[in-house]
Structures are given as C-alpha cells and as structure tokens.
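**Q** Predicted model, plus sequence, below.
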Amino acid sequence: MDETRIDKPGDGRPGRRLPIVGPGSPQDEGPPDAEASPARPQGMRPAEADQAAASRHPRDAEPLDGVRHVVAVSSGKGGVGKSTVSTNLAAAWAAMGHRVGLLDADIYGPDIPTMFGVSAKPRMVDDRVLPLDAHGVKLMSLGFLVDEDTPAIWRGPIIMGIVRQFLQQVVWGTLDYLLVDLPPGTGDAQLSLCQLVRVSGAVMVTTPQDVAVGGVLKGIRMFETLDV
C-alpha cells in the first residue's frame, strides 16, 4: 500500500501519496485495517502501537528529551476554540522569549497549519523531521504531510503511532514548552500522550453551553485519572 511521504531534497522522486480506503477503492477489503501504514514521511518507522508505552502507567512516563514542559490542550467537544487557544498561547509564550513548540495531535482535523498560515512541507535530516517555524514557534502537524482534502481513516493504534512519531522523531531541540493540540474528547490521542511522555499540565477549553461544559468536566476527570 502506498504511503504519504515528503521528498528528500534532490531525490527526484514524486510527491506525497496517501491511500484512500473506501467503497470501490482498490484497498477496499472491509473496514480499514488497524495495522495499515499511516501517512508518514519517508524514513520514519511504521506508526505501530508501542506495546511498552501502551502498558505504561502515565506516572511512569519519561520526560521528553530537551523539553522542560509538555502541556496538553484539550476540550470535551469540537468547535470551542481549542486550536485558537493553542495558537495564541504558543505565540504569546514565544513573544515573551520562551522557546516554544506546537504539536498538532488533532489527527482527524489538523487546523494548526491554517491557524499559522503555513503551507510548506517539512524536510528530513538523518531520517528525522525538522519542524517548521512560524512566529517563533516550532510546528508539526499531519496537515503539513497530507493534502488538505484527504481524510484520515485510521483506528486507535494508528493514532497512537502517529503521536509517538511526532513526539520522538521530530527534531524539537531545546524547548521551554511543547504545546500539544489534542482532538476533542477523551480518546486514544490523550491516553497515548500521557503514556508516552510526562505531561506537566493540561489546558481545558470550553464555551458556556451545557453540552460543552459537560464534556470538559469529563476531560478534567480523565487527566486527573492519568495523574496530570
């Protein structure tokens, strides 16, 4: 199965590819396989579920090398301004002189490229990905690697693998803060993040409506359960 990748400079090969699995497609042999390869740059390891991390309690997670604080930004439901908060918080911290990175872990709806007005593609160095830079913030998002109208049709293990790759195979360097813009809800991305690295704290975003507040309360309890 073809995979999305970004070209290495001067390799002369075609651009990014991503299989679309759906009715009538060549790969349509039933529901999308949880072991199928996700969109990833060439040279990255397959985004498989890390069994050691999956069984690790969040309190045993290790710090991310070179990063002082990993801060999760989450919400109970979509459309409440979570990515806007992530973007403004990252830009504000950078303007204050802090070294800041922003990881877009909202795999199904990566909005950070649009928020920062960035459409460039990351480069590879020694099989690792160099994050893009905008407004003094280092950025990585699946939106940099796949076409804007391409859906992400993946199950939980794939999501965990992508989050792991973005944490461990991106050259973040030395950071004071790495903000992680998570998808809404209390799903695989949140659990994967807390199992893979030590999370210093979480910012929960909501609006005054009951449906949003109820969801964010569940999110707060989830992070408390994960010792964040």
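**A** Structure's in. What do you need?
**Q** make it CA atoms for all contacts and neighbour counts henceforth
**A** Will do.
**Q** Who are the packing partners of the longest strand seen in the chain?
**A** Taking DSSP state E as the criterion, the chain has its longest strand at strand 67-75. Where contact means 3 or more Cα pairs under 8 Å, 6 or more residues apart in numbering; DSSP states H and E, strand 67-75 is packed against helix 82-95, strand 175-181, strand 201-205, helix 210-225.
**Q** Turn these into JSON lines, columns for distance to Val71.
**A** Conversion of the helices and strands packed on strand 67-75 to JSON lines gives the following (distance: least, Cα to Cα, whole Å):
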{"stretch": "helix 82-95", "distance to Val71": "10"}
{"stretch": "strand 175-181", "distance to Val71": "5"}
{"stretch": "strand 201-205", "distance to Val71": "5"}
{"stretch": "helix 210-225", "distance to Val71": "12"}
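**Q** residues in contact with the closest residue to Phe223 other than its chain neighbours?
**A** Using Cα to Cα, 6 or more residues apart in numbering and skipping the chain neighbours, the partner closest in space to Phe223 is Ala202 (7.5 Å). By Cα atoms under 8 Å, 6 or more residues apart in numbering, Ala202 lies in contact with 71-74, 223, 228.
**Q** take a look at this one as well, against the first:
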Amino acid sequence: MTAQPAFRADAHADRCTAEVVSVGEDGIRLSDTVFYPEGGGQPGDTGWLTWDGGTTVIRDARKADGPDTVLHVPDAEQPLPPEGAAVTAIIDWPRRHRLMRMHTALHLLCSVIDGDVTGGQIGADKSRLDFNIGSQHPDKEALSEALNRLVAEDHPVRVRSIAADELAAQSELVRTMSVQPPTSGGTVRLVEIEGVDLQPCGGTHVASTGEIGPLRVGKVESKGRQNRRINIHLAEE
C-alpha cells in the first residue's frame, strides 16, 4: 500500500488506478484503493474493479493486515483480475457520500450530547449513537434544531493527528468507549469540526457541515437504565 491510501488522501475521490497485489479466497488486495474498509461503525464501500477485458462487482471492503490494507470482497461467481493487472477501483459514490454525511452528522450529535458513546452504527439511510447519560431523555425536536443550526453554520471539517502519548494526556477527546482510537506509527488520527468537535476517528467525512444537508432526529430510545439511543436521518428521507 502507499503511505496514505487514496481513501485517506481524498475522501471525495470516487476512483483510482492500482495494481493487483494478490487474489485469494478472502478477497483482492490492491497497491492503492479508494475503498474504505469497514471499521469504527462505518460500513465498507461497495463498487467495481475494472481492467482490460473484465469487470468485477465488489460487495464489501474489509481491513486485512493493518488499518490501511484493504480486502476487496467480490460478489459470488464474478470474474477476478489476474495478479499484476492494472485496474481502476471505483466506489459506489452516492452510497459513500451518504455515509460520509451521516458519519459527520454523528460527530455533530456528539457535540450536543454530554455523555460517553457506548455504541453506534452508520448507515446510508439511518444512523444512531448510544449515550451513557443516566436518566436524561433528550428532546428530539430540540436536538434536530441544534443539529441543523450547526449544519447551516457550515463549519469546516479537517483531519489532523496527535501523538498517542498526547492523546493519553487528553482522555476527554475520546468519546467512544467501544472503539479504539485509530493509531498508526505512534500517532492518532483526529477529525476536527472547527469550533464544534474534536475526536479520534478513522472514517471518511465531508469537507464542511453544510455538505451534510438537513437532518432529522428520529426515535430516542431507552436502552437500559443508563443508555439512550438516538437515531438520525437525512431529512430528505
């Protein structure tokens, strides 16, 4: 893999060229890829690999030997590219962009709820976070208003890094109790929504909150005595 794979270098890239490194029962490894592998609650990308004389449908992308090594899992009975072949990796961009919008929206949700995140799931149609907030039961209309205000303010979203030992001294930055911070070479990847939120995250995000579009808070559910599950949707749904 390159030092920074295409899906990290530019979350808005929908394709890249690469060489087939290996083809096995577990999937296809490439020298570079725009496919984000499942992790941190975000599903793996789907899409296609094309090469001279063939195309295969990729139904999932998963982590392999490290956080930036991706297994491209083809649909059953698909043609497979030969090792060493030059391919174009193409993601299902509309699906990915929805996941990016949703993932960034969950960061906004973290910023308006005072409590640790105990679980979550990112989907193209619906996403949710579980918060340890005791007996509180947040009002979904007030949450919708707060989230849409942050969207309308169009805060820039940036990626930066911090040394792992610095993060250990700033434990308040880690909001998600169930997912380990994304660490590589002694540094941790941070996603910053300017003036709103800063936390470790390995996922893909939009460039600014305005790109998310209007949001709607769905059900606020009790999941035990301490946990509340907050579901969000893109308002177009």
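**A** Cool, got the structure. Not measured: the values here are computed from a predicted model.
**Q** Can you pull the TM-score for these?
**A** After superposition, the two chains reach a TM-score (TM-score structural alignment, normalised by the length of structure 1) of 0.27; 108 aligned residues with a Cα RMSD of 6.1 Å.
**Q** just to revisit the earlier point, top of the contacts of Ala202 of structure 1 by neighbour count?
**A** Counting neighbours by other Cα atoms under 10 Å, the top entry in these is Ser74, with 30 neighbours.
**Q** My read is that it contacts Lys82, right?
**A** Yes: in this structure, Ser74 of structure 1 is within contact of Lys82 by Cα atoms under 8 Å, at 6.5 Å.
**Q** who does the helix ranked longest in structure 2 touch, helix- and strand-wise?
**A** If you go by DSSP state H, structure 2 has its longest helix at helix 93-112. Secondary-structure packing of helix 93-112 of structure 2 (3+ Cα pairs under 8 Å, 6+ apart): strand 127-132, helix 140-152, strand 197-200.
**Q** Quick one, which of these gets closest to Gly218 of structure 2.
**A** helix 140-152 (7.0 Å; Cα to Cα).
**Q** Quick check: buried residues in that closest one?
**A** Within helix 140-152 of structure 2, the residues scored as buried using 16 or more other Cα atoms under 10 Å are 140, 143-144, 146-148, 150-151.
**Q** So which of these is the closest to Ala169 of structure 2?
**A** Ala169 of structure 2 lies nearest to Leu150 out of the buried residues of helix 140-152 of structure 2, by Cα to Cα, at 28.5 Å.
**Q** could the buried residues of helix 140-152 of structure 2 be laid out in JSON lines, adding distance to Glu221 of structure 2?
**A** Conversion of the buried residues of helix 140-152 of structure 2 to JSON lines gives the following (distance: Cα to Cα, whole Å):
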{"residue": "Lys140", "distance to Glu221 of structure 2": "11"}
{"residue": "Leu143", "distance to Glu221 of structure 2": "14"}
{"residue": "Ser144", "distance to Glu221 of structure 2": "15"}
{"residue": "Ala146", "distance to Glu221 of structure 2": "19"}
{"residue": "Leu147", "distance to Glu221 of structure 2": "18"}
{"residue": "Asn148", "distance to Glu221 of structure 2": "21"}
{"residue": "Leu150", "distance to Glu221 of structure 2": "23"}
{"residue": "Val151", "distance to Glu221 of structure 2": "24"}
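**Q** and which of the residues you listed is nearest to Thr56 of structure 2?
**A** Checking those one by one against Thr56 of structure 2 (Cα to Cα), the nearest turns out to be Val151, at 37.3 Å.
**Q** And the closest one, how far from Met102 of structure 2?
**A** Plainly put, Val151 of structure 2 is 12 Å away from Met102 of structure 2 if you go by Cα to Cα, to the nearest Å.
**Q** try Lys219 of structure 2
**A** The value you get for Lys219 of structure 2 to Met102 of structure 2, if Cα to Cα is used, is 16 Å.
**Q** Tally up the residues packed near Gly219 of structure 1, please.
**A** 24.
**Q** what's the neighbour count on the spatially closest residue to Ser222 of structure 2 that is not a sequence neighbour?
**A** Counting by Cα to Cα, 6+ apart, Arg228 is the residue found nearest to Ser222 of structure 2 once chain neighbours are left out, at 4.7 Å. Using other Cα under 10 Å, Arg228 of structure 2 has 23 other residues around it.
**Q** repeat for Gln199 of structure 2
**A** Neighbours of Gln199 of structure 2 using other Cα under 10 Å come to 20.
**Q** cool, Thr56 of structure 2 as well?
**A** 20.
**Q** Tell me which residues of the helix or strand containing it come out buried.
**A** Per DSSP states H and E, Thr56 of structure 2 falls inside strand 54-63. Buried residues in strand 54-63 of structure 2, counted by 16+ other Cα under 10 Å: 55-58, 60-63.
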